[in-house]
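# how does the following fold in three dimensions:
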Amino acid sequence: MGAKQIISCFSPILCFICFFINIRFSLGADSISSYQSLSGDKTIVSSGGNFQLGFFQPGNFSKYYIGIWFKKVSPQTIVWVANRHRSVTDKYSSELKVVDGNLVLFDETHTEVWSTNTKSHESYNVVAVLLDEGNLVLRNGSSNTTVWQSWDYPSDTYLPGGYIGEHKRANRKQILTSWKNSEDPTPGLYTLELDTLGNQFLIRRNRSQQIWTTGAWNGQIFTNIPEMTERRDSYFTYISNATSAYFTYTASITTRQIMDYNGQVKHLIWLPNEHKWSVIWSEPKTQCQVNASCGAYGVCNNISSPFCNCLPAFKSRFEKSWTLGDYSGGCERRMELKCSNVNTTSRSADIFQEHSYVKWPDNPQALSAVNSVGCKFNCLSNISCTAYAYYEKACFTWNGDLFNMQQLSVDDNSGRIIYIRVHSSEFPKNKMKNIYTVVGGSIATVLVFSCLLLIAIRRYKLGRATEIAKAAEGASITAKADVYSYGMMLFEFVSGRRNSEQTRDGKVNFFPASAANVIINGGDILTILDPILNRAADVEEVTNICRVACWCIQEDENVRPTMSQIVHILEGVLKVDMPPDPRGLQVFMDNEDDIVFFTDKPSSPDMRIQSNPSWASSLVEEQYINKKM
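Next comes the predicted model:
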């Protein structure tokens, strides 16, 4: 029989054998040996059918990884990842195979992506086997000795039989490292590792900052995890000898421990009847106890979903990561603060936004201030200050980014109020909760003299100010007259309208008189506030402003404060006492039907020009007030 005939006869048999081997390999073989490879949708399954290894795609991206997952659990739950640092883009042209005694992953260009990197002396007889405990081992075929195993290089999951600790001779630690987010197995921020004393676990952030500890091991439980006593299906053991020190555990049910990407270590069990994982315990116990879990300017809330949100006027710094549950990048301002932009020419100001029932951020600085107004100005005058709070007659400020803010419930007595510095354009003027805002180095000074400048400009444009007439007659123009005008301006600032308004029936409503009556008689100060603000203001601030205004409009100019005194009051350096009743305003209260404002001297005794109440009040100190005959 010729060679061609022999080949022809054996060809069907060879094809059948190859087909059988391929089917056997793809339908549940637990190993990869030399001259075999795994690619595409092929997998290997442990002998007992508990675990499966193959390519997986964690998100809607062209990124594939070699991983191990529970075979009998759905949805897919990954317990180990080989190529965490580098993915492949095409699983069908990529290959996982044994080469020169190592298990190696090649990408579509046949570039090595990941390898076990062992130094086996029998490279031709090495096989990779997936065990039924979820451990992938590389064995020497002739001696059946293990030369490498995945449990020595855990990802984020700690399985029964696995271990966390240290191989002393190899100088190698077994550490759980979180995923970056729910769809990215790249190493994240958090690690779970054994401390140097070897009797407790630590959670670290960036491998440096310790954020939690299990407490010491007492032989049965960790002291900071009393929940361990409630279950008897998992048993931990601490082993320490000359070669290694580690914790391991056994379990009678399907279970796992993970270092979650949000900074908590969680112990979970599988509920087969409910087809879901159940968290038995997690540490730290609440998400908001994880240090900086929401990043800068993020607010944590244990009862909301998601548990992290950005402050108003802020946005997530990394939107993609935020949507995937990784909030560690925090938030950033939508609009840069005025004080931090040296090129700005806008006359807008930074303002403070009130937040109630919150746990304050870390690292407050205590300052001396007479009242909340002074506390606010202390912060405004410091370009690094991003927030302030006034509590129990003490002033607290924060510089730089704010971390670990937490939103509390309204019935939580530990909740406090804090004021966050934001750009004024974030909130329309008619919705601002703050009564006044200022900018610049000496904040109060800028406010005072800017207002006086506006008053002077308006007087100039109107051309009817009686100072002109007085000057023409040789009368002096005093600084206290400007103080009077400033007081009138403050009243308009509080009410949100002109001081003098004419009603439909022809009567005149003069706001300073009404406001002074409330202040002197101890009435509800917020009733005179601009109604658009809906009483959303600091009572002490409004009271101080109104008291200053009342002092400014006293009949006796000798008792009116100077502008420097006003600055010190608004800065909180000086206290402002209860002012006396500005008796000159009583004429407005007693004769509201008969008030006529004159803005110029009449050319004849019978000639009178009635002013427009919308602007006459700002010139009241220079107007003649007469009763109708």
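# C-alpha only now, for contacts and for neighbours.
Noted.
# need the longest helix for the protein.
The longest helix of the chain (DSSP state H) is helix 3-26.
# give me the buried positions along that helix.
Neighbour counts over helix 3-26 (16 or more other C-alpha atoms under 10 Å) mark F25, S26 as buried.
# stretch 268-284 too?
By neighbour count on 16+ other C-alpha under 10 Å, the buried set for stretch 268-284 is L268, I269, W270, W277, W281, S282, E283, P284.
# neighbouring contacts of it?
Residues from elsewhere that reach stretch 268-284 (C-alpha atoms under 8 Å, 6 or more residues apart in numbering): 73-74, 212, 225, 227, 253-257, 264-267, 290.
# let me see the contact set for N363.
By C-alpha under 8 Å, 6+ apart, the contact set of N363 is W398.
# in what helix or strand does it lie?
Using DSSP states H and E, N363 sits in no helix or strand.
# L490 and I383, how far apart?
26 Å (C-alpha to C-alpha, to the nearest Å).
# between these two, point out the one with more neighbours.
L490 (22 against 16; other C-alpha atoms under 10 Å).
# state the distance from that one to V542.
Note on L490: its distance to V542, by C-alpha to C-alpha, is 10 Å.
# SS state for V494?
Assigned with DSSP: H, G, I helix; E, B strand; the rest coil, V494 falls in the helix class.
# next: C550.
helix.
# what helix or strand is the closest residue to A444 other than its chain neighbours on?
Sequence neighbours aside, V567 is the residue nearest to A444 in space, at 5.5 Å (criterion: C-alpha to C-alpha, 6 or more residues apart in numbering). Element membership for V567, per DSSP H and E: helix 563-570.
# right, and the helix or strand after that helix?
With elements assigned by DSSP H and E, the helix or strand that comes after helix 563-570 is helix 586-590.
# got the buried residues for that next one?
F588, M589.
# what is the subsequent helix or strand relative to it?
That would be, after helix 586-590 and using DSSP H and E, strand 595-598.
# before we go on, could you also do this sequence so I can check it against the first one:
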Amino acid sequence: METRDAMWLMLYVFFLILSLLSQPSMAVDTIFVNDSISGDKTIVSSKEIFKLGFFTPGKSSSSSSSSSKYYIGIWYNKVSDQTVVWVANRDTPISNPSTSVLKFLNGNLVLLNESSFPVWSTNISSKPFKSLQATIQDDGNFVLKDGSSNSSKDSEPLWQSFDFPTDTWLPGSKLGRNDITKQTQHLTSWKNPEDPGSGIFSLELDPNGTSAYFIMWNRTEQYWSSGPWVDNMFSLVPEMRLNYIYNFSFVTANNESYFTYSMYNSSVISRFVMDVSGQAKQFTWLESSKQWNLFWGQPRQQCEVYALCGAFGSCTENSSPICSCVEGFEPKSNLEWDLKEYSAGCRRKTKLKCGNSVSNGDADRFLLMRYMKLPDLSESVAVGNGGDCESLCLENCSCVAYSFQNGQCEIWSGDLLDLRQLSQSDSGARPLYLKLAASEFSSRKKNTGTIIGVAVGSAVGLVIVLAVLVFLVMRRRRIVGKGKTVEGSLVAFEYRDLVNATKNFSHKLGGGGFGSVFKGSLADSTIVAVKKLESVSQGEKQFRTEVSTIGTIQHVNLIRLRGFCSEGSKKLLVYDYMPNGSLDSHIFHVKNPNNVLEWKTRYQIALGTARGLAYLHEKCRECIVHCDIKPENILLDAQFCPKVADFGLAKLFGREFSRVLTTMRGTRGYLAPEWISGVAITAKADVFSYGMMLFEFVSGRRNSEQSEDGTIKFFPSLVANTITQEGDILNLLDPKLQGNVDIEELTKVCRVACWCIQDEEVQRPSMSNIVQILEGVLEVNKPPMPRSLLAFSDSHEHLVFFTESSSSSSSNQNSKTNSSTPSSQTKSNTSTRSS
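Predicted structure coming up:
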């Protein structure tokens, strides 16, 4: 009995070992000629960076569903949010990975579906090879080589996935053109987030031979260009000028031209994607927040993507959803629209009655759509007036819309593409008359006149006449008061328009030395913030020039300037409205414990603010020093994305700017010592102010506070002491957070803040260095104690150098010190003064 039990135990152990050996191994990165991939089997690159196997979009590779579509793809192995970077059979999915197989067949790597039918192949030459192998590499490239070569590791690949990109462009790969055949590689978007099939948006190098890249709609319509490669950057991508993460190269050699990029820090995970939104986007992975961070994207405005909403779909910026069908139409596929795939567009609810006479009550009619960006492919017709233009379109069965303005008649046939809803103030806004069936119009007013007496009818007629007169007067006022475009989308408003928009400046949002800010609503119901500037002494021409310059600066972390008003002494700026207000209201004035700004959000706000300032300092044509960084000037949109406000205003106030700063409540606590000592101001003054603001991110209080016994506590001193003496850093945290913080991030923020407030400008990091540190690209060393804090530690006297009377004492702080700089401070940033 015991012998039989021992035998069964041995058999059990044998089969257990056999089953373990048959399981896919995470260490295997190669498919050999007799191997295959099926079911949940995968291969992983040698450093376990990328994985290849079957997947279904939106689910893990191991999930199974009989109704799902499956694909062979490559995705990041250690990124928690499964992100696919390459798909083999993107347009020919399989339904059952367990009965499908990726294997070598007749010299090629072939994917056979559940019916053993080939749905994808490497399609290389049929030349026989003694041994083939396919390896997934740590750069994300899937490479097919002749394994019989003595140096197969270094031999040229027979086929590689980098030559056939789908929607993602990885570091080290190239996207180019054969200069002999003019054939180009393409990045092509997915159809939608749940379908990796080939979408309608693509990126390619100009097939005509220039060094510019184009984003195309349907491979026919170009709607964005990078501009040619000049002086180590693309001329229309100024963000490349002072890049600090990517190493870019454009190469023309061996009958090919291509662009490629690599990472200065190989540990940073980055990808370039032709997104389903029709925008080209560069992402970096932030492990601290477990999410992809948008580093760069073009076109900036979603509605600049050509025909994003399909036929008879209209795009409206900053709306949700961004696409809608025009009146009288409905989505062709509600399912696709739910997935934000709008390319199928819209269809008519009611067919037209083309051919009916105008006198017929069922005859087609026209719907006026105001302030539209007119669709493309119109036909200009010479007619005498708007009535003739309307009649021409009505009698033409193929005409679907017309527009008549300034004596110009344009008609459209077929589908209307690239419709955009604009605001009244946009220079390109035009009226469009859309042909609809009569039944689409309300008929509630029909036949009511027969039951109304003559006297009542006369009264109604009089009211109508008066209403028409009022309408004409108001319309004339609107036409007279319409803003004029200065540059791009920047609009010059008339003062009375802004008086009406703000209801005579009745809803005040805040104020300071620059002036007061009021909430307003434009004619198209767009909510804006209107700032009334005070004591601007510049002339009209210079003011318009400076404002126009500010208006061209766009970044996701900078507040958008919509327009301005300049009428004599009346100087106003019109900005996007930020529903979550300024940062100070969320840090210092929190009454409800449920509204406490959590640490993760604070960290992202700190990072976003740093990105915005880095853009102003290093990526604009001229360095712009903000000069007034503080929580009141960091605004938050609906998703708590930070927007740096009031940038560029230093140039508007000129010599008066120092007076403005000293009269603004709360600003003195953020001033760098060079402001008081009288030396030239550089971008490092903003770095100092940013560091002072970081302390408040941590503590949730103003940096200087008077305690109950009358003494003044200065929080930066406490942080510097804790950091340099390696004390308990949790004691520095805002008590409202109840200890819910990432210790590594907290330490990083405190160290960065201490580096930012160093006495000498050269010791402070640049904003781009700070971005790298907060993103985890660079490490930051323990900072030295600033001498200004060391000399006055634990005493209220250290506040002296922030006051106007302390210039003599602070000027003595300009002597050199031997303190070490942070590891990220490899180069000194000597930006020029902007004000």
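# run through the residues that contact the residue nearest to A444 of structure 1.
V567 of structure 1 touches A444, T445, V448, counting by C-alpha under 8 Å, 6+ apart.
# likewise I269 of structure 2?
Contacts of I269 of structure 2 by C-alpha under 8 Å, 6+ apart are T284, W285.
# what's the counterpart of it in structure 1?
Aligned counterpart of I269 of structure 2 in structure 1: T254 (TM-score structural alignment).
# what about that match, distance to Q174 of structure 1?
Computed as C-alpha to C-alpha, the T254 of structure 1 to Q174 of structure 1 distance reads 22 Å.
# again, but for A245 of structure 1
10 Å.
# what do those two both touch?
Taking C-alpha under 8 Å, 6+ apart as the criterion, A245 of structure 1 and Q174 both touch G165, E166.
# what helix or strand is N517 of structure 1 on?
Assigning secondary structure by DSSP H and E places N517 of structure 1 in helix 511-520.
# packing partners of that helix?
helix 479-495, helix 539-552, helix 586-590 (3 or more C-alpha pairs under 8 Å, 6 or more residues apart in numbering; DSSP states H and E).
# could the ones you listed go into JSON lines alongside distance to Q200 of structure 1?
Putting these into JSON lines (distance: least, C-alpha to C-alpha, whole Å) gives the following:
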{"stretch": "helix 479-495", "distance to Q200 of structure 1": "60"}
{"stretch": "helix 539-552", "distance to Q200 of structure 1": "51"}
{"stretch": "helix 586-590", "distance to Q200 of structure 1": "77"}
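# just so I know, which of those lies nearest P154 of structure 1?
With C-alpha to C-alpha, the closest approach to P154 of structure 1 among those belongs to helix 539-552: 58.1 Å.
# and the closest one, which residues are buried?
E541, V542, T543, N544, I545, C546, R547, V548, A549, C550, W551, C552.
# quick one: list the elements packing against that helix.
Against helix 539-552 of structure 1 (3+ C-alpha pairs under 8 Å, 6+ apart) you get helix 372-380, helix 479-495, helix 511-520, helix 563-570.
# report the angle between the third one and helix 479-495.
Right, helix 511-520 of structure 1. 80 degrees (axes from the mean of the first three to the mean of the last three C-alpha atoms, to 10 degrees).
# neighbours of T196 of structure 1, just the number please.
By other C-alpha under 10 Å, the residues close to T196 of structure 1 number 11.
# helix/strand/coil for R497 of structure 1?
Per three-state DSSP, R497 of structure 1 ends up coil.
# how close does the residue nearest to the spatial centre of structure 1 sit to S328 of structure 1?
The centroid of structure 1 falls nearest to G298 when counting by C-alpha atoms, centre = their mean (0.7 Å). Using C-alpha to C-alpha, we find G298 of structure 1 at a distance of 9 Å from S328 of structure 1.
# and for P185 of structure 1?
Per C-alpha to C-alpha, P185 of structure 1 is found 16 Å from S328 of structure 1.
# follow-up on the earlier one: I68 of structure 1: which of the helices and strands packed on helix 539-552 of structure 1 is closest?
Of all these, it is helix 372-380 that lies closest to I68 of structure 1, at 54.0 Å by C-alpha to C-alpha.
# that closest one vs structure 2, average offset?
Taken over the aligned residues, the distance from helix 372-380 of structure 1 to structure 2 averages 3.8 Å (mean C-alpha distance after the TM-score superposition for structure 1).
# after that helix comes which helix or strand?
strand 385-391.
# what about that next one, how far off from structure 2?
Strand 385-391 of structure 1 sits 2.9 Å off on average (mean C-alpha distance after the TM-score superposition for structure 1).
# and the angle for that strand with helix 372-380?
If you take the same axes, to 10 degrees, strand 385-391 of structure 1 sits at 160 degrees to helix 372-380.
# what helices or strands is strand 385-391 of structure 1 leaning on?
Against strand 385-391 of structure 1 (3+ C-alpha pairs under 8 Å, 6+ apart) you get helix 372-380, strand 394-399, strand 416-423.
# so how many other residues sit close to the closest residue to W75 of structure 2 other than its chain neighbours?
In space, and not counting its chain neighbours, W75 of structure 2 is closest to V84: 4.1 Å by C-alpha to C-alpha, 6+ apart. For V84 of structure 2, the neighbour count with other C-alpha under 10 Å is 20.
# from A516 of structure 1, how far off is the alignment partner in structure 1 of V84 of structure 2?
Matched by TM-score structural alignment, V84 of structure 2 corresponds to I78 in structure 1. Taking C-alpha to C-alpha as the measure, I78 of structure 1 and A516 of structure 1 are separated by 71 Å.
# and T188 of structure 2, how many neighbours?
28.
# surely it forms part of a helix?
No. Using three-state DSSP, the assignment for T188 of structure 2 is strand, not a helix.
# so what's the aligned partner of it in structure 1 up against?
In structure 1, the residue equivalent to T188 of structure 2 is T177, according to TM-score structural alignment. By C-alpha under 8 Å, 6+ apart, T177 of structure 1 lies in contact with P154, S155, D156, P187, G188, L189, Y190, T191, L192, M259.
# distance to S316 of structure 1 added to those residues, as a markdown table?
As requested, the contacts of T177 of structure 1 are arranged in a markdown table below (distance: C-alpha to C-alpha, whole Å):
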| residue | distance to S316 of structure 1 |
| --- | --- |
| P154 | 31 |
| S155 | 28 |
| D156 | 26 |
| P187 | 21 |
| G188 | 18 |
| L189 | 18 |
| Y190 | 20 |
| T191 | 24 |
| L192 | 27 |
| M259 | 24 |
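# from the residues you listed, which land in helices?
Short answer: those have none in helices (DSSP H).
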